[in-house]
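Asks: Return atomic coordinates for the entry below.
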Amino acid sequence: MSSNNLKALSFLVSALAIVQILMAADPDILVDYVAPDNAEGSFFTFTGFRTIAQGPPPPAFRVTKASMKEFPALLGQSVSYAALQFPAGSINPPHTHPRSAELLLVAQGTLQVGFVDTNNKLFTSTLQTGDMFIFPKGLVHFQHNAYDNQTALALSVFGSANAGTVSIPSTLFNSTIDDSVLALAFKTDVATIQTLKKGFAPQ
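Replies: Have a look, this model is predicted:
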């Protein structure tokens, strides 16, 4: 391959990489905010977390999101929130956020948290009330309330109005991926995969 062809190929690969990086971020808006013409203060107010402050703890892990879908005023603002409620012994299963890092603050209780990097290295920590932990964008991570006698509450902020969530167990075992493909991937048999899928079937 000639030097000019190599330079052209290098430029093309670099340009495609930059386009991919730009596409992964929230689009910049050219106005202060995106709102209906008749918007008032209530458009910029989210009240969805009131149930957390006023209600009893949930019976199972629950996440309450304040993303662009639930709070349209976030469109173009590159930020969103989530409140994570952990009854005793509950877990937020391994998952990823393809469009944002996650900064988690433990507001109540204790959580075991961790993420796995692209070299399969696990980083874990036990967080107390007031502690924070960062989950890098796109990496598989989890949170677990290991205590059987106390609840936990955490707040997560994202650098995207729509960070997205890909739940690893649900994506694998509640999808139409062929059982034989999953059996090969997990080095097991189809019967085991089918048993696992039953646990993730919609209720």
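
Asks: C-alpha from now on. contacts and neighbour counts both.
Replies: Noted.

Asks: Show me what the helix or strand containing residue 157 is packed against.
Replies: Using DSSP states H and E, the element containing residue 157 is strand 152-158. Secondary-structure packing of strand 152-158 (3 or more CA pairs under 8 Å, 6 or more residues apart in numbering; DSSP states H and E): strand 80-86, strand 102-108.

Asks: Give the next helix or strand downstream of the one helix or strand residue 12 maps to.
Replies: Following DSSP H and E, one finds residue 12 within helix 3-24. Downstream of helix 3-24, the next assigned helix or strand under DSSP H and E is helix 50-54.

Asks: one more to put side by side:
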Amino acid sequence: MKSVHFLSAFVLLALASSIASAYDPTPLQDFCVAINDTETGIFVNGNLCKDPTLATVDDFTYRGLNIPADTNNQLGSYVNRLSVDTFPGINTLGINLGRIDYAPGGVNPPHTHPRASEILHVQNGTLYVGFADSNNTLFSTILYPGDLFVFPLGMVHFQVNIGKTDAVAFASFGSQDPGFVNVANAVFGTNRLIKPEPLARAFMLDVNVVKDLQEKFLSSD
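Replies: As a prediction, this is how the structure comes out:
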């Protein structure tokens, strides 16, 4: 009897572990093209799904990632990440893709993706990239056209164009919605500001410096 209880507990534990490690639900259908039609749509995984008999090849096609984006902004970069709104065919498939354009010196600032690992492919330019793990170890390198680099799930990472020309990279994600948390905005630019005193102590800054940073991040929204 004890062996039966042990086996049952083991099976439940294994099942719980498998559920906990699944970031996107495994689809139970061939596809689930996202749609906003509440009359005919079927609600699956946060989105309504088009009747599969009405799906067309256009639902699974996206055009336009060959077009350079405007990088004339404070960061000198622009991220065009797809979503089910722009590319409805990716809904429930557990994948996503984005194009990143960088002006010379442009930066994709330190950030995390809470729901997906990322693999970056450099098409043009020279990028300095890296991430820090939970032991504060930095893994960084310089990438050239054709190079790949992977950012593990949840790790703070960044990219900088260190070349003298524009750079382009494509990022692939293991989730249809990897999420995006800009570290600086999450610290200094929250819609309800964190009190400056704990931030000053945590970052070893003067309180007035923290207040100045908060004003800058709020004014940049």
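
Asks: Of the helices and strands packed on strand 152-158 of structure 1, which stretch is the most buried?
Replies: Highest mean neighbour count among those (mean count of other CA atoms under 10 Å): strand 80-86, with a mean of 23.

Asks: In structure 2, what stretch matches that one?
Replies: Strand 80-86 of structure 1 corresponds to residues 96-102 in structure 2, going by TM-score structural alignment.

Asks: and for the matching stretch, what are the contacting residues?
Replies: 65, 68-71, 76-83, 90, 160-161, 166-178 (CA atoms under 8 Å, 6 or more residues apart in numbering).

Asks: Kindly give a single PyMOL line that selects the buried subset of those.
Replies: Restricted to buried positions by 16 or more other CA atoms under 10 Å, the PyMOL selection for these reads:
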select buried, resi 68+69+71+76+77+78+79+81+82+83+90+160+161+166+167+168+169+170+171+172+173+174+175+176+177+178
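
Asks: residue in structure 2 matching residue 186 of structure 1?
Replies: In structure 2, the residue matched to residue 186 of structure 1 (TM-score structural alignment) is residue 203.

Asks: so who does the closest residue to residue 169 of structure 2 other than its chain neighbours touch?
Replies: Of all residues not flanking residue 169 of structure 2 in the chain, residue 122 sits nearest, at 4.3 Å (CA to CA, 6 or more residues apart in numbering). Residues near residue 122 of structure 2 by CA under 8 Å, 6+ apart: 143-148, 167-170.

Asks: ok, now residue 76 of structure 2?
Replies: Neighbouring residues of residue 76 of structure 2 by CA under 8 Å, 6+ apart: 102-107.

Asks: Need the residues you listed in a markdown table (columns: distance to residue 96 of structure 2).
Replies: Formatted as a markdown table, those follow (distance: CA to CA, whole Å):
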| residue | distance to residue 96 of structure 2 |
| --- | --- |
| 102 | 20 |
| 103 | 24 |
| 104 | 26 |
| 105 | 26 |
| 106 | 23 |
| 107 | 21 |
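
Asks: Highest neighbour count among the residues you listed?
Replies: Neighbour counts for the contacts of residue 76 of structure 2 (other CA atoms under 10 Å) peak at residue 102, which has 32 neighbours.

Asks: State the distance from the closest residue to that one other than its chain neighbours to residue 100 of structure 2.
Replies: With sequence-adjacent residues excluded and distances taken as CA to CA, 6+ apart, residue 102 of structure 2 is closest to residue 77, at 4.3 Å. Separation of residue 77 of structure 2 from residue 100 of structure 2 (CA to CA, to the nearest Å) stands at 7 Å.

Asks: list the residues that contact both of these two?
Replies: By CA under 8 Å, 6+ apart, residue 77 of structure 2 and residue 100 have no common neighbours.

Asks: Burial check on residue 30 of structure 2, number of neighbours?
Replies: 9.

Asks: And it? What does it align with in structure 1?
Replies: Residue 30 of structure 2 maps onto residue 32 in structure 1, by TM-score structural alignment.
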